[in-house]
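K.L.:
after the sequence you'll find the predicted model.
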Amino acid sequence: METLIYILGATLLISSGALVGIVTLAMQEERLEKILLLLVSLSAGALMGGAFLHLLPEAVEELGGGVFEMVLVAFVGFFVLEKVLHWRHCHKGRCGVHSFGYLNLFGDAIHNFIDGLVLAGAFVVDIRLGMVTTLAVALHEIPQEVGDFGVLLYAGFEKKKALLANFGVALMVVVGGVLGYWMAHRIEGFVPYLLPLAAGGFIYIAASDLMPEIRKEKDAKKSVASFGMFMLGIVIMLLVRLISRE
């Protein structure tokens, strides 16, 4: 029961990130884009650190062989999912990839549901691993939710409707978390296999979506700042790993 409470708390925290759209309404677009680039960089580092420093070592310990093959399958699976759904995270308010608001909501709902499953699996394996995974997901969700909110506005949604729609879709994290917890206690050996799935997803999102955004920056000072935030994300995950071992 304690694990379920942790899962509910973590998934509700992640879902509340959708309300960050309220903050973006009061910010100028130019200033918002500067902040978003730094958030994207921090997110990329946190996802990479979470995958290589936490999820993969735990998966190897739980499953032994075959982990890296499963990570590769998960990586390819996320690529296929993105192609099928035309799903791509946008980190700027006006992004041509997100031409259709409802399609974006559908893709985001699936993504959030998978996040919920992953969070549940991590908490069932170990509370500390669950907290680390929550941190990595949360750092990624902030720039994503800001981008998705902008996408809905661009697609023609009214501000209030866009905010409510984004929050409703974000609650799929909670649905995934509860279902993941239920499955973990009814399907033997189910949970450990979520770890390489999460690692593959984290690596894919960071490498194919976030890091290309960082690479587009031409200004030398901004590039250095972005790289610094990227490294900070990795360092945070490293520090969490060291602390959790004490």
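P.N.:
Structure received. Residues are numbered from 1 along each chain as shown.
K.L.:
hey, let's count contacts and neighbours off CA atoms from now on
P.N.:
Fine.
K.L.:
how about the host helix or strand of residue 131: buried residues?
P.N.:
If you go by DSSP states H and E, residue 131 is part of helix 127-154. Residues 127, 129-154 are the ones in helix 127-154 that count as buried (16 or more other C-alpha atoms under 10 Å).
K.L.:
next, count neighbours for the residue nearest to residue 196 when sequence neighbours are not counted.
P.N.:
The spatially closest residue to residue 196, leaving aside those adjacent along the chain, is residue 71, at 5.0 Å (C-alpha to C-alpha, 6 or more residues apart in numbering). Using other C-alpha atoms under 10 Å, residue 71 has 25 other residues around it.
K.L.:
ok, residue 71 to residue 117 distance?
P.N.:
According to C-alpha to C-alpha, to the nearest Å, residue 71 stands 16 Å off from residue 117.
K.L.:
how about residue 164?
P.N.:
Taking C-alpha to C-alpha, one finds residue 164 at 23 Å from residue 117.
K.L.:
against that first model, consider the following:
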Amino acid sequence: MESMLLGSALSAFATGAGALPVLFLRSATHRFRDILLALTAGIMMAASTFSLIPQALKQSDLMAITIGIALGVILLTLIGKVIPHFDLESKFSDKLDKRTILIIAAITMHNLPEGLSVGVSYADGSSNLGGLIAFAIGLQNAPEGFLVGLFLVNQNIKRLAAIAIATGTGAVEMITAYIGYKLSTVVEGLVPYGLSFAAGAMLYIVYKELIPESHGDGHETSATYAFIAGLLIMIYLIHWFG
């Protein structure tokens, strides 16, 4: 339990750490933004396909994997229907208006399955999977925190407040990490479904959100290289620590 709480806290608060550069910056180029998004996509793709799914397959069968992934995709689809995607570069007003709050809520909701993946991974208990997934989520949370913080600063939100809000969008992951961990340790046979569910949710985010966003401004080649770099980084981490 202690290691799960520590791992989920570190991965969650990586969002706030990633937002710290907004103390000095008010803008970032399209290319840099796309590289960050694609790097994040590569990390999440590798974590899902080379870590979460294989570990789930060791403990169950293809039917459990299919059900878990499908449930993860369905949940993210429903979240997308209720709280639609917004462009983080949009300009609204000089205060924290309703639409800005809605964007923050959407980002927070999309972070919930990531916390779940951390909690379920720690509940697996048979390997270093929990720490590895927590580290992977932390790696992808940092650039997300930077982009959220930058967006808020561009809405003329005070820099420290922007960092605090960005940190809060990631901190909710600790709640779902705890829920995922407790459910997986109490309900027998739930771990492979939980791992597959987390993989499905992450893969949905990669293909539905991150890859299209990183290819929307004419920097497809740079984004592709960043995606592959993120993929390789995570593969190396899985090889060394998995």
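P.N.:
Arrived safely, thanks for sending. All of these numbers come straight from a predicted model, not from anything done at the bench.
K.L.:
and the contacts of stretch 183-191 of structure 1?
P.N.:
Identification of contacts with stretch 183-191 of structure 1 by C-alpha atoms under 8 Å, 6 or more residues apart in numbering yields 121-122, 124-125.
K.L.:
which one's more surrounded, residue 164 and residue 117 of structure 1?
P.N.:
residue 117 (26 against 15).
K.L.:
I figured the more buried one hits residue 172, correct?
P.N.:
No: judged on C-alpha atoms under 8 Å, residue 117 of structure 1 makes no contact with residue 172 at a distance of 10.0 Å.
K.L.:
residues contacting residue 11 of structure 2?
P.N.:
With C-alpha under 8 Å, 6+ apart, residue 11 of structure 2 has these contacts: 134-139, 141.
K.L.:
so which of these persist in structure 1?
P.N.:
Retained in structure 1 (both residues aligned by TM-score structural alignment, their matches' C-alpha atoms under 8 Å) from the contacts of residue 11 of structure 2: 134, 137-138, 141.
K.L.:
now, which of these sits nearest residue 37 of structure 2?
P.N.:
residue 141 (10.4 Å; C-alpha to C-alpha).
K.L.:
what's that closest one aligned with over in structure 1?
P.N.:
Taking TM-score structural alignment, the alignment pairs residue 141 of structure 2 with residue 141 from structure 1.
K.L.:
and the counterpart of residue 76 of structure 1 in structure 2, how many residues sit next to it?
P.N.:
Alignment note (TM-score structural alignment): residue 76 of structure 1 maps to residue 74 of structure 2. Neighbour count of residue 74 of structure 2, defined by other C-alpha under 10 Å: 16.
K.L.:
how near is the residue nearest to residue 30 of structure 2 when sequence neighbours are not counted to residue 86 of structure 2?
P.N.:
Using C-alpha to C-alpha, 6+ apart and skipping residues adjacent in sequence, the residue nearest residue 30 of structure 2 is residue 217, 6.7 Å away. Applying C-alpha to C-alpha, the value for residue 217 of structure 2 to residue 86 of structure 2 is 16 Å.
K.L.:
swap in residue 127 of structure 2?
P.N.:
Counting by C-alpha to C-alpha - residue 127 of structure 2 and residue 86 of structure 2 are separated by 38 Å.
K.L.:
and what of residue 232 of structure 2?
P.N.:
Taking C-alpha to C-alpha, one finds residue 232 of structure 2 at 29 Å from residue 86 of structure 2.
K.L.:
in three-state terms, how would the aligned partner of residue 224 of structure 2 in structure 1 be classified?
P.N.:
Mapped onto structure 1 by TM-score structural alignment, residue 224 of structure 2 lines up with residue 227. What DSSP: H, G, I helix; E, B strand; the rest coil gives for residue 227 of structure 1 is helix.
K.L.:
burial count for the spatially closest residue to residue 227 of structure 1 that is not a sequence neighbour?
P.N.:
Among residues not flanking residue 227 of structure 1 along the chain, residue 41 sits closest, at 6.9 Å (C-alpha to C-alpha, 6+ apart). By other C-alpha under 10 Å, the residues close to residue 41 of structure 1 number 29.
K.L.:
again with the one 3 residues further on
P.N.:
For residue 44 of structure 1, the number of neighbouring residues by other C-alpha under 10 Å comes to 30.
K.L.:
give the aligned equivalent of it in structure 2.
P.N.:
Per TM-score structural alignment, residue 44 of structure 1 is aligned with residue 41.
K.L.:
residues touching the strand or helix carrying its match, excluding its own?
P.N.:
Under the criterion of DSSP H and E, residue 41 of structure 2 resides in helix 30-47. Helix 30-47 of structure 2 is contacted from outside by 133, 136-137, 139-140, 143-144, 147, 199, 202-203, 206, 210-211, 213-215, 217, 219, 222-224, 226-235, using C-alpha under 8 Å, 6+ apart.
K.L.:
now the buried members of the residues you listed.
P.N.:
The buried subset of the contacts of helix 30-47 of structure 2 - by 16+ other C-alpha under 10 Å - is 133, 136-137, 139-140, 143-144, 147, 199, 202-203, 206, 210-211, 213-215, 219, 222-224, 226-235.
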